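Student: Sequence and predicted model, in that order:
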Amino acid sequence: MQDQYELLRQHFEEIVTLTDEEWEFIAPHFEYKKLKKHQFLIQTGQPVDCEFWIINGLVKSYAVDDKGDEHILQFAMEEYWVSDYYAFQNKVPATTVVDCIEDSEFFCVSFESRERICQNVPAIANFFRIKANYGFINLQQRILSLLTQTAEERYDNLLFKLPKLVQRIPKKLIAAYLGVSRETLSRFKG
């Protein structure tokens, strides 16, 4: 378990510097969690108590429409942060689902714990600000790609940016992420 906590500290220290005293304050606020493939981190309508940092594994974040169709917002793997951020921030029921594509391990931090850490360790407040900005940039790029690119161009970009991720995701999920059928996906050159 100590090795996982060291990974979390290294993750923070890719962006900010922490003293040992600061780390001793931060670490107890994070809870370790392990889930199997197909188990849920977040389900629609349920409270969202935590933000999750992925130690190992792969998850998908998605919404389900009135017809029961899944609309995948994000895939997240090692060193990604994931949650239903609207529900997490506003303390309302989840509107998205996050479930495991693979057996996965996480660190969870509650909203209250994250706020306490940020108030007491300014470097961590800076870390979360920077991470939020990266998340906003990625979301903006995803929306722009949906508006301006063909599905094949989005697939090529996914292959270019995240080739290892694409190898881990079933083709039907990649097709759903791109908004095409699996048959259409199979015609892409990639």
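Tutor: Here it is on my side, so go on.
Student: When you work out contacts or count neighbours from here on, use the C-alpha atoms and nothing else.
Tutor: Fine.
Student: who are the neighbours in contact with residue 11?
Tutor: residue 79 (C-alpha atoms under 8 Å, 6 or more residues apart in numbering).
Student: Spatially central residue for the chain, please.
Tutor: Residue closest to the average C-alpha location in the chain (C-alpha atoms, centre = their mean): residue 82, at 2.9 Å.
Student: for that one, what are its contacts?
Tutor: Here residue 82 is in contact with 51-54, 61, 76 (criterion: C-alpha under 8 Å, 6+ apart).
Student: Tell me where the chain has helices.
Tutor: 2-13, 20-26, 85-90, 111-120, 122-148, 151-161, 163-168, 171-178, 182-187 (DSSP state H).
Student: Could you export those to TSV, including columns for distance to residue 105?
Tutor: What follows is the helices of the chain, written out as TSV (distance: least, C-alpha to C-alpha, whole Å):
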stretch	distance to residue 105
helix 2-13	9
helix 20-26	19
helix 85-90	20
helix 111-120	19
helix 122-148	20
helix 151-161	24
helix 163-168	16
helix 171-178	21
helix 182-187	29
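Student: ok, and here's another one to check against it:
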Amino acid sequence: MHDKLREHIEKIVPLSDDEFAFVCTHFTIKKFKKHQFLIQEGEAVKYSYFVISGLLKLVHTDDTGKQHIVSFAMEDWWESDFYAYYTQTEATMSLECVEDTVVFCLLLEDYKKLCDGLQKMERFFLQKANFGFIASQRRIISWLTSNAKERYEQLLKQSPSLIQRVPKSLLATYLGVSRETLSRLSS
């Protein structure tokens, strides 16, 4: 499993064996079952998560009780309620397993130690944050400028494996359409 983490990091920064050994001391591995929560709204957010295997959904529940899927995270993706993680405040979103999932967990304290102790990791996390920010902006623009069919086609083009793994009811929620509308879009 550590090989997957190393491969992921080395897509951005090369690491010596000693540097990678240092990196590994800051992560723990946890396994979760389908429907189990890694984060629940209103609780403290201890970790950011790197997905080794499985699939997660990040959900915000509004004041009326309606759930909004903010994102999905599968292998090689990072996920958390990042606002709550970095500010050490209560979660405003829940992170739940769509499939049985294995993750590397990183405490904020260990994140800071990694960045302070190895400049390469600071550069790695900066680039991951930048890519995440870009993806969020692109999704917002898509929501503002695209109709449901166009959003579905964009998702199909960008993440075809996600479409195969996520139940249609969750995909519909993510795209902001009814299950019936999604069925028409996907046929």
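Tutor: Great, that's in hand. None of these values were measured; they are calculated from a predicted model.
Student: and which of the contacts of residue 82 of structure 1 is nearest residue 8 of structure 1?
Tutor: Of all the contacts of residue 82 of structure 1, residue 8 of structure 1 sits closest to residue 53, with 8.3 Å by C-alpha to C-alpha.
Student: Quick check: chain neighbours aside, which residue is closest to that closest one?
Tutor: residue 81 (4.5 Å; C-alpha to C-alpha, 6 or more residues apart in numbering).
Student: so how many other residues sit close to the aligned residue in structure 2 for the one you found?
Tutor: For residue 81 of structure 1, the aligned position in structure 2 is residue 78, judged by TM-score structural alignment. Using other C-alpha atoms under 10 Å, residue 78 of structure 2 has 19 neighbouring residues.
Student: starting at the chain centroid, how far to stretch 144-157 of structure 2?
Tutor: From the chain centre to the centre of stretch 144-157 of structure 2 is a distance of 20 Å (C-alpha atoms, centre = their mean, to the nearest Å).
Student: Just give me the match in structure 1 for residue 185 of structure 2.
Tutor: Using TM-score structural alignment, residue 185 of structure 2 pairs with residue 188 in structure 1.
Student: Quick check: that match touching residue 151?
Tutor: No - between residue 188 of structure 1 and residue 151 there is no contact under C-alpha atoms under 8 Å: 9.0 Å.
Student: Of these two, give the one with the bigger neighbour count.
Tutor: residue 151 (19 against 12).
Student: contacting residues around residue 46 of structure 2?
Tutor: Per C-alpha under 8 Å, 6+ apart, neighbours of residue 46 of structure 2: 85, 88, 107-108.
Student: Now with 6 Å, please.
Tutor: Residue 46 of structure 2 makes contact with residue 107, according to C-alpha atoms under 6 Å, 6 or more residues apart in numbering.
Student: Fine by me, thanks again.
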